[in-house]
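Peer 1: based on what follows, work out the 3D shape:
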Amino acid sequence: MSQIDYIFEIEQLVQRCLVEDIREGDITSEAIFAGDEIATASIIAKEEGVVCGIVVAQKVFEKLDNTVFFQALKKDGDDIKPFEAIIRVSGRVKSLLGAERTALNFMQRLSGIATLSRSFKNLVNQSNITILDTRKTMPGLRYLDKYAVRVGGCENHRYGLFDMYLIKDNHIKAAGSIKNAVDACLKHREVNMYKYKIEVEVADIEQLKEALGCDVDVIMLDNFSPENLKAAVQLVGGKVKLEISGGVTAHNISKYLDSGVDFISIGALTHSVKSMDLSMNIEL
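Peer 2: Predicted coordinates:
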């Protein structure tokens, strides 16, 4: 997908989310306000973190009412402290309240991902390891989830099933061996004139030995203990890039920093994220 396609996808996503929330109308605001009342509101942080999703929030307000004045006081990637204002909006009260929850939902999730990603990035700053995300994203939000990971300072693994060959345990079982699976991917890549990398997941040293005999770009060491990891790195001897996956947390990542691997993939960046606490306050 091109950048234009992604922008269109976000526009459609915002529209669906607004319809999901408002449907036939915000009956509470319709009951209280005539429709022409004007107000100013600020979106503020209630905890420390890394801001993300400002542009998406802007699209929410503008999609609902293009007369709303939107002022970004921060930018994606900025550190934020409690009670700092991130955004200021002015316009019809009904429009501000109608857009509030959808805008906050996007920003809270994306800021949570960016904050967690920043914390992992800081943990590996003194090493040569790159932290990667996974495909364990919220359905329909993958582009935004992965964007938030980058805002936090980590990097994206493959976007989907279409942009990298990643041979996992079930592929290997169904194909009969690692070699069978790799050879099939090599042939597919050649026939289709693709340039996508080939990565293979291994569960133990024996599978690692088999993978080393194949033409692959990256080998993923799945749930290797620190002890087995040391043996694996010695066996590989720098002949291929290595990725660790499974069981790595903020509490034990220090054990892997001098391991000699190139990448650590962290599914928790997107599948177990804690949303940042944000709120919107009408200013009287």
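Peer 1: please make it C-alpha for all contacts and neighbour counts, starting now.
Peer 2: OK.
Peer 1: ok, the closest residue to A203 other than its chain neighbours - contacts?
Peer 2: By the measure of CA to CA, 6 or more residues apart in numbering, the closest residue to A203 outside its immediate chain neighbours is D222, 5.3 Å from it. Neighbouring residues of D222 by CA atoms under 8 Å, 6 or more residues apart in numbering: 201-204, 244-246.
Peer 1: just the ones of these in strands?
Peer 2: Counting by DSSP state E, the part of the contacts of D222 found in strands is 201-202, 244-245.
Peer 1: burial count for D217?
Peer 2: For D217, the neighbour count with other CA atoms under 10 Å is 15.
Peer 1: what's the answer for the one 3 residues further on, then?
Peer 2: As a burial measure, M220 scores 26 neighbours (other CA under 10 Å).
Peer 1: G160 now?
Peer 2: When neighbours are counted by other CA under 10 Å, G160 registers 11.
Peer 1: list the residues that contact it.
Peer 2: Neighbouring residues of G160 by CA under 8 Å, 6+ apart: R135.
Peer 1: what does the one 4 residues further on give?
Peer 2: Applying CA under 8 Å, 6+ apart to M164 gives the contacts 158, 196-199.
Peer 1: right, and E199 touches Y165 too?
Peer 2: Yes. The pair E199 / Y165 is scored as a contact, 6.0 Å apart, by CA atoms under 8 Å.
Peer 1: please generate a structure for the following sequence too, so the two can be compared:
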Amino acid sequence: MISKAQFEKEIDLIIENAIREDVGSGDHSSLACIPAEAKGKAKLLVKDKGILAGVDFALQVFGYVDPNLKIEVLIKDGRTIERGDIAFYVEGSSQSILKAERLVLNAMQRMSAIATKTNTFVQKLEGTNTKILDTRKTTPGIRALEKWAVKIGGGENHRFALYDMVMLKDNHIDFAGGITKAINKTKDYLKANQLDLKIIVEARNLKEIEEILESEGVYRILIDNFNYEDTRQAVKLINGKCLTESSGGITLDTARKYAECGVDYISSGALTHSVYNLDLSLKAI
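Peer 2: Have a look, this model is predicted:
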């Protein structure tokens, strides 16, 4: 996984680019009718039910736009929210509050939706030893926010990007000439380039799992699109030699059954690519 410093840099880049995109040469709506010295106060009003996420990000956005803004947080990230709740108050320059408003809302609405969906999977898997993982199926440019939201919702992050973990999937294996060749070439590459990266290998059937197990150094086997019975057989074959991950069209309805097959992880792209934003608004008071 990426380091804390790398992650923080990603967040800084998101804020910088989002403000560039949204504000550009200036918030002319505010500049036109609100005096520069005007002060105001607003509240983050919850109009939905779920898990709140993005409060800490909002603090960073307000700080970037105007370090003099004062924020009083009432509900922290990861807490359950109900319609009518107030997450925080922000006070200071009216122009600054309005400049930050859309970025704060866009991010918090999506992050809260992801955290809420993730938490439903976490609850569904409660009592098993299986953890829910996100994927790289994220919105371009804001992956750090979406993966942050998964963590807030109680899930775990998969690799962040192509550079922090090796995942040999079906196309890599086919282009490389087979599973064993793909693994051996990967090991040689990592050694030659002095890279310490974990290796995950995808298996499409039980025979491929047997072949993967013949190689040393595989961190996790991706048991992709298996049915329940074959998943149980796969876990039995692997027998703790490496970690196991089920993936491929797993839904909230089927997640627990896969967990009960004994896998260590279940990954779901739906955590980030199939959510409906929670309804939040920033209201002047």
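Peer 1: how close does the counterpart of the residue nearest to A203 of the first structure in the second structure get to I75 of the second structure?
Peer 2: Under the alignment (TM-score structural alignment), D222 of the first structure pairs with D224 of the second structure. D224 of the second structure sits 39 Å away from I75 of the second structure, going by CA to CA, to the nearest Å.
Peer 1: same question for I86 of the second structure.
Peer 2: The spacing between I86 of the second structure and I75 of the second structure, counted by CA to CA, is 7 Å.
Peer 1: those two: who's more crowded?
Peer 2: Taking other CA under 10 Å, I86 of the second structure and I75 do not tie; I86 has more neighbours (19 against 16).
Peer 1: is the closest residue to the more buried one other than its chain neighbours in a helix, a strand, or coil?
Peer 2: The shortest distance from I86 of the second structure to any non-neighbouring residue, by CA to CA, 6+ apart, is to L45 (4.8 Å). Three-state assignment for L45 of the second structure (DSSP: H, G, I helix; E, B strand; the rest coil): strand.
Peer 1: dump the residue contacts of L45 of the second structure.
Peer 2: Counting by CA under 8 Å, 6+ apart, L45 of the second structure touches 84-87, 280-283.
Peer 1: now rank these by neighbours and give me the top one.
Peer 2: Greatest neighbour count in these, by other CA under 10 Å, goes to L280: 24 neighbours.
Peer 1: I'd like the distance between that one and N17 of the second structure.
Peer 2: 22 Å.
Peer 1: with G249 of the second structure instead?
Peer 2: Separation of G249 of the second structure from N17 of the second structure (CA to CA): 33 Å.
Peer 1: same question for D56 of the second structure.
Peer 2: D56 of the second structure sits 18 Å away from N17 of the second structure, going by CA to CA.
Peer 1: D224 of the second structure now?
Peer 2: Going from D224 of the second structure to N17 of the second structure by CA to CA gives 36 Å.
Peer 1: now swap in E229 of the second structure and tell me
Peer 2: 47 Å.
Peer 1: the two - which one has more neighbours?
Peer 2: Taking neighbours as other CA under 10 Å, E229 of the second structure and N17 compare with N17 leading, 14 against 10.
Peer 1: specify the local secondary structure of that one.
Peer 2: The three-state label given to N17 of the second structure by three-state DSSP is helix.
Peer 1: show me what it aligns to in the first structure.
Peer 2: Using TM-score structural alignment, the partner of N17 of the second structure in the first structure is R16.
Peer 1: with S247 of the second structure instead?
Peer 2: Using TM-score structural alignment, S247 of the second structure pairs with S245 in the first structure.
Peer 1: so its match makes contact with A268?
Peer 2: No. Between S245 of the first structure and A268 there is no contact under CA under 8 Å: 11.2 Å.
Peer 1: can you give me the helices in the stretch 101-250 of the second structure?
Peer 2: 143-152, 170-176, 179-192, 206-212, 228-238 (DSSP state H, counting those that start in this stretch).
Peer 1: could you give the number of residues near A58 of the second structure?
Peer 2: With other CA under 10 Å as criterion, A58 of the second structure counts 21.
Peer 1: that one maps to what in the first structure?
Peer 2: Aligning on TM-score structural alignment places A58 of the second structure opposite A57 in the first structure.
Peer 1: following element in sequence after the host helix or strand of that match, please.
Peer 2: For A57 of the first structure, the host element (DSSP states H and E) is helix 54-64. Next in sequence after helix 54-64 of the first structure, counting helices and strands by DSSP H and E, comes strand 69-72.
Peer 1: got the contact list for that next one?
Peer 2: Under the criterion CA under 8 Å, 6+ apart, residues 54, 58, 61, 86-91 lie in contact with strand 69-72 of the first structure.
Peer 1: would TSV of the residues you listed with distance to E9 of the first structure be doable?
Peer 2: Formatted as TSV, the contacts of strand 69-72 of the first structure follow (distance: CA to CA, whole Å):
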residue	distance to E9 of the first structure
I54	17
Q58	15
F61	17
I86	25
I87	23
R88	25
V89	24
S90	26
G91	26
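Peer 1: quick one: the residue nearest to I86 of the second structure from N239 of the second structure, how far?
Peer 2: Distance from L45 of the second structure to N239 of the second structure, by CA to CA: 50 Å.
Peer 1: how about D264 of the second structure?
Peer 2: 12 Å.
Peer 1: ditto for S94 of the second structure
Peer 2: Taking CA to CA, one finds S94 of the second structure at 61 Å from N239 of the second structure.
Peer 1: and those two? Which one has more around it.
Peer 2: S94 (21 against 11).
Peer 1: I'd say Y219 of the second structure and K198 touch.
Peer 2: Yes. Using CA under 8 Å, Y219 of the second structure is in contact with K198, at 5.8 Å.
Peer 1: before we move on, back to that, filter the contacts of L45 of the second structure down to the ones in helices?
Peer 2: Assigned to helices by DSSP state H, none of the contacts of L45 of the second structure qualify.
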